[in-house]
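Peer 1: attaching a predicted model along with its sequence, questions to come.
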Amino acid sequence: MESQDHRYRLLIACPDRPGIIAAVSDLLYGRGANITSFDQYSEGPEGGYFFMRAEFEVPAGVEEEELAAALGALAPAYGMRWSLHAAARRQRLAVFVSREDHCLNELLWQTRRGEIAADVALVISNHPDAEEAVRAFGIPFYHIPVPPGGKARAEAQALELLEGRVDTIVLARYMQILSPDFVARFPARIINIHHSFLPAFVGPRPYQQAYERGVKLIGATAHYVTADLDAGPIIEQDVQRVDHRHRLADFRRIGRHIERMVLARAVAWHVEDRVLVHDNRTVVFPR
């Protein structure tokens, strides 16, 4: 297998103007880098934004600190927001789940098979139901109940487990609303799956709402969590057609499959550094 020790991923967002690609390419070329993948998207130079993702490899001896220093020196001239990621550094995930385990199971299988290039470091749940399945994968499981009035204490317990151990939190049908203080600790690092095609049917019981409304499409949405309920930047969505013959139980059954796939894709793209957040939107560079 080809070594990734000298491979990096670079994400850039900045106001659009001529010369950005040339400046970045020259910086990398000057350090002997070979660009192996390159994607860019421009909203247009008239007040628009420019987004870029590059994968590249550098010769042995070119250190990450040197690359970061060079990018830091270049950034002010273009107003760049940038991030540099070593390809060999796998993200560590914390998965939060309640009773429904279909999204959790998909994440466990896809990380084990290598289809999601990350490791599940631990699973936290407000119910004990998934413990046996999680421990079968050799992953630590923590049951942290959230009784009425006990959210602050539960979040404090979770933070003790998370600090310094995980890069990203995935809410895999975790049926609790996280506090703004908790969310603020992990900006653009908490991914939620909502079982509707947002912005339709925000909040609880979206399948019930969709069924009562008589919709002909149901869907799921993976998004970053913000302090506003179900309103964070959307990473991925999908839908499936339904009709008058489908009952509420059918909506839930069909929806579970959509949720699993949508969340898994969103997590895979996130850990491969394919998602750039701009305002309350995302730019997602495909595989």
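Peer 2: Nice, I can see it.
Peer 1: for the rest of this, base every contact and every neighbour count on C-alpha atoms.
Peer 2: Noted.
Peer 1: and the longest helix for this structure?
Peer 2: Counting residues, the longest helix found in the chain (DSSP state H) is helix 248-271.
Peer 1: give me the residues contacting that one.
Peer 2: Contacts to helix 248-271, defined as CA atoms under 8 Å, 6 or more residues apart in numbering, come from residues 90-91, 102-103, 106-107, 110, 115-118, 170, 172, 191-195, 207-208, 211, 218-222, 235-240, 242, 275, 284, 286-287.
Peer 1: where exactly do the helices run in the protein?
Peer 2: 20-29, 64-78, 102-113, 131-135, 151-162, 180-184, 206-213, 248-271.
Peer 1: export these to a markdown table and tack on distance to Leu122 and mean neighbour count?
Peer 2: A markdown table is the format used below for those (distance: least, CA to CA, whole Å; neighbours: other CA atoms under 10 Å):
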| stretch | distance to Leu122 | mean neighbour count |
| --- | --- | --- |
| helix 20-29 | 37 | 15 |
| helix 64-78 | 28 | 14 |
| helix 102-113 | 11 | 18 |
| helix 131-135 | 9 | 15 |
| helix 151-162 | 9 | 15 |
| helix 180-184 | 18 | 14 |
| helix 206-213 | 28 | 17 |
| helix 248-271 | 16 | 20 |
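Peer 1: tell me the angle of the longest helix of the chain relative to helix 102-113?
Peer 2: 40 degrees (axes from the mean of the first three to the mean of the last three CA atoms, to 10 degrees).
Peer 1: isn't Phe201 right up against Gln209?
Peer 2: Yes. With contact defined as CA atoms under 8 Å, Phe201 reaches Gln209; the gap is 6.5 Å.
Peer 1: out of the helices of the chain, nearest to Asp279?
Peer 2: Nearest to Asp279, of all the helices of the chain, is helix 180-184, at 15.6 Å by CA to CA.
Peer 1: please list the outside residues in contact with that closest one.
Peer 2: The contact list for helix 180-184, computed with CA under 8 Å, 6+ apart, reads 155, 190, 225-227.
Peer 1: 10 Å - rerun?
Peer 2: Applying CA atoms under 10 Å, 6 or more residues apart in numbering, the external contacts of helix 180-184 come out as 152, 155-156, 158-159, 177, 189-190, 224-228.
Peer 1: dump these into JSON lines; add distance to Glu63 as well.
Peer 2: Formatted as JSON lines, the contacts of helix 180-184 follow (distance: CA to CA, whole Å):
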{"residue": "Ala152", "distance to Glu63": "42"}
{"residue": "Glu155", "distance to Glu63": "38"}
{"residue": "Ala156", "distance to Glu63": "37"}
{"residue": "Ala158", "distance to Glu63": "35"}
{"residue": "Leu159", "distance to Glu63": "32"}
{"residue": "Ile177", "distance to Glu63": "41"}
{"residue": "Arg189", "distance to Glu63": "26"}
{"residue": "Ile190", "distance to Glu63": "30"}
{"residue": "Tyr224", "distance to Glu63": "31"}
{"residue": "Val225", "distance to Glu63": "34"}
{"residue": "Thr226", "distance to Glu63": "35"}
{"residue": "Ala227", "distance to Glu63": "37"}
{"residue": "Asp228", "distance to Glu63": "40"}
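Peer 1: in addition, the following structure is provided for comparison:
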Amino acid sequence: MSSTLPPTATILVSCPDRRGLVATLSGFIHANNGNIIHADHHTDRVQGVFLTRLEWSMDGFELERKAIEYEFSKLASELEASWQLHFSDSIPRLAIWVSKQEHCLLDLLWRHQSGELRATIPLIISNHRKLEPIAKQFEIDFHYIPIDKTNRGDRERQQLELLHKYDIDLVVLAKYMQILSPAFLAKFSRVINIHHSFLPAFPGAHPYRRAYQRGVKIVGATAHYVTEELDGGPIIDQEVIRVSHRDSEIDLIRKGKDVERIVLSKAVWLHLQNRVLEYNNRTVVFD
């Protein structure tokens, strides 16, 4: 039924807080005969930042799409605003990167197959061949690109060429056990990672082992945007599950994988729905 509905436009805005911002931004839509169907706002009073997500129907809206960008850019300049404009009938293209673990990859592909993730997934990249049969099963192109310290520059150039060739909008690291270099991120920055820890606890490698040794009572997972700072990018979603003294390290890993699947898929869904707004290495999630 949703496919018969007219497309919508969504605008995400962050700017210095001032009086009348909600009226000003919604007034722009109203003045062009737009009908707002979703609106959400947040003010960070400590940092003095206003953030909003406005979604409206394009049915009867008086501005063409390119004209929306032009006209709103003038208003954004007056507000000193950072902003993004998205349309519901523009389908993002995802590349999933993996190493040897399949649980997050399969979860994303199943959710995509069921229609839960509104995107196209034309490409899987891996530094191992182990998961190639899954790509074949789902009829997705698979590219094996082994990478180490000696060839990282050449391999990342190869990866970037593939992202350009497949016109990729978002890379999802579904247990891809390699660090992306600052040079790579300078050329392609829209990347989501799943970390098997409730960050900032136990960043880096072997978090379950360290959690087990510490005797924690919860384990979790964190999905975040990737930045140059290792495991330090803006957090999109997190979740935890309780563990006890009876759980072994293997039990922690098993329970943790369940959480990883849920957290990564939700973060990707939120991103695809244009519900995440970044500012100052933080996020506001309009869920």
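Peer 2: Yep, it's here. Here the structure is a predicted model, which means the values were calculated and not measured.
Peer 1: the residue lying closest to Met58 of structure 2 once chain neighbours are set aside - how many residues pack around it?
Peer 2: Distance criterion CA to CA, 6 or more residues apart in numbering; nearest residue to Met58 of structure 2, sequence neighbours excluded, is Thr8 at 5.2 Å. Per other CA atoms under 10 Å, the neighbour tally for Thr8 of structure 2 reads 19.
Peer 1: now do the one 3 residues further on
Peer 2: Taking other CA under 10 Å as the criterion, the count of residues near Ile11 of structure 2 is 19.
Peer 1: surely Glu155 of structure 1 meets Ser179?
Peer 2: Yes. Contact status for Glu155 of structure 1 versus Ser179: in contact at 8.3 Å, counting by CA atoms under 10 Å.
Peer 1: can you redo the helices of structure 1 as TSV with distance to Gly47 of structure 1?
Peer 2: Below are those laid out as TSV (distance: least, CA to CA, whole Å):
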stretch	distance to Gly47 of structure 1
helix 20-29	15
helix 64-78	13
helix 102-113	39
helix 131-135	49
helix 151-162	40
helix 180-184	29
helix 206-213	38
helix 248-271	27
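Peer 1: out of the ones you listed, nearest to Met52 of structure 1?
Peer 2: Among the helices of structure 1, helix 20-29 comes nearest to Met52 of structure 1, with 8.6 Å by CA to CA.
Peer 1: next, the angle from that closest one to helix 64-78.
Peer 2: Counting by the same axes, to 10 degrees, helix 20-29 of structure 1 points 160 degrees away from the direction of helix 64-78.
Peer 1: by contact count, what packs against helix 20-29 of structure 1?
Peer 2: Applying 3 or more CA pairs under 10 Å, 6 or more residues apart in numbering; DSSP states H and E, we find helix 20-29 of structure 1 packed against strand 7-15, strand 34-42, strand 49-57, helix 64-78.
Peer 1: need the ones you listed in CSV with distance to Val271 of structure 1, can you?
Peer 2: Below are these laid out as CSV (distance: least, CA to CA, whole Å):
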stretch, distance to Val271 of structure 1
strand 7-15, 11
strand 34-42, 16
strand 49-57, 13
helix 64-78, 19
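Peer 1: who are the contact partners of the residue in structure 2 sticking out farthest from the centre?
Peer 2: Each residue of structure 2 has a distance to the centre, and by CA atoms, centre = their mean the biggest one is for Arg246: 34.9 Å. Under the criterion of CA under 10 Å, 6+ apart, Arg246 of structure 2 has no contact partners.
Peer 1: for Glu55 of structure 1, which of the helices of structure 1 is the nearest?
Peer 2: helix 20-29 (10.8 Å).
Peer 1: run through who's touching the closest one.
Peer 2: Residues contacting helix 20-29 of structure 1 (CA under 10 Å, 6+ apart): 12, 14, 19, 30, 32-35, 40, 50, 52, 54, 56-58, 67, 70-71, 74-75, 77-78, 80.
Peer 1: that one against structure 2, how far on average?
Peer 2: If you overlay the two and look at helix 20-29 of structure 1, the average distance to its match in structure 2 is 1.2 Å (mean CA distance after the TM-score superposition for structure 1).
Peer 1: how far off strand 7-15 does that helix point, in degrees?
Peer 2: Going by the same axes, to 10 degrees, helix 20-29 of structure 1 makes 150 degrees with strand 7-15.
Peer 1: what span of structure 2 is helix 20-29 of structure 1 aligned with?
Peer 2: Per TM-score structural alignment, the counterpart of helix 20-29 of structure 1 in structure 2 is residues 21-30.
Peer 1: gap between the matching stretch and the chain center?
Peer 2: On the basis of CA atoms, centre = their mean, to the nearest Å, stretch 21-30 of structure 2 sits 27 Å off its chain's mean C-alpha point.
Peer 1: next one: stretch 55-63 of structure 1
Peer 2: Remark: stretch 55-63 of structure 1 is offset 26 Å from the chain centroid, using CA atoms, centre = their mean.
Peer 1: list the buried residues in that stretch.
Peer 2: By 16 or more other CA atoms under 10 Å, the buried positions in stretch 55-63 of structure 1 come out as 55-58.
Peer 1: cool, stretch 173-183 of structure 2 as well?
Peer 2: With burial defined by 16+ other CA under 10 Å, the residues of stretch 173-183 of structure 2 counted as buried are 173-176, 180.
Peer 1: next, count neighbours for the residue nearest to Ile144 of structure 1 when sequence neighbours are not counted.
Peer 2: Using CA to CA, 6+ apart and skipping residues adjacent in sequence, the residue nearest Ile144 of structure 1 is Asn126, 4.9 Å away. By other CA under 10 Å, the residues close to Asn126 of structure 1 number 19.
Peer 1: quick one: Asn126 of structure 1 from Pro145 of structure 1, how far?
Peer 2: Per CA to CA, to the nearest Å, Asn126 of structure 1 is found 4 Å from Pro145 of structure 1.
Peer 1: find residues that contact each of these two.
Peer 2: Residues touching both Asn126 of structure 1 and Pro145 (CA under 10 Å, 6+ apart): 98, 154.
Peer 1: what does Phe184 of structure 2 correspond to in structure 1?
Peer 2: Under TM-score structural alignment, Phe184 of structure 2 pairs with Phe182 in structure 1.
Peer 1: now that match: how far from Leu217 of structure 1?
Peer 2: 34 Å.
Peer 1: also Met80 of structure 1?
Peer 2: 40 Å.
Peer 1: so for the two, which sits in the more crowded spot?
Peer 2: Regarding Met80 of structure 1 and Leu217, a neighbour count based on other CA under 10 Å identifies Met80 as having more, with 20 against 15.
Peer 1: quick check: chain neighbours aside, which residue is closest to that one?
Peer 2: Spatial nearest neighbour of Met80 of structure 1, excluding adjacent residues (CA to CA, 6+ apart): Cys14 at 4.6 Å.
Peer 1: ok now do that neighbour, which residues does it touch?
Peer 2: With contacts defined as CA under 10 Å, 6+ apart, the neighbours of Cys14 of structure 1 are 20, 42, 48-52, 75, 78-82, 278.
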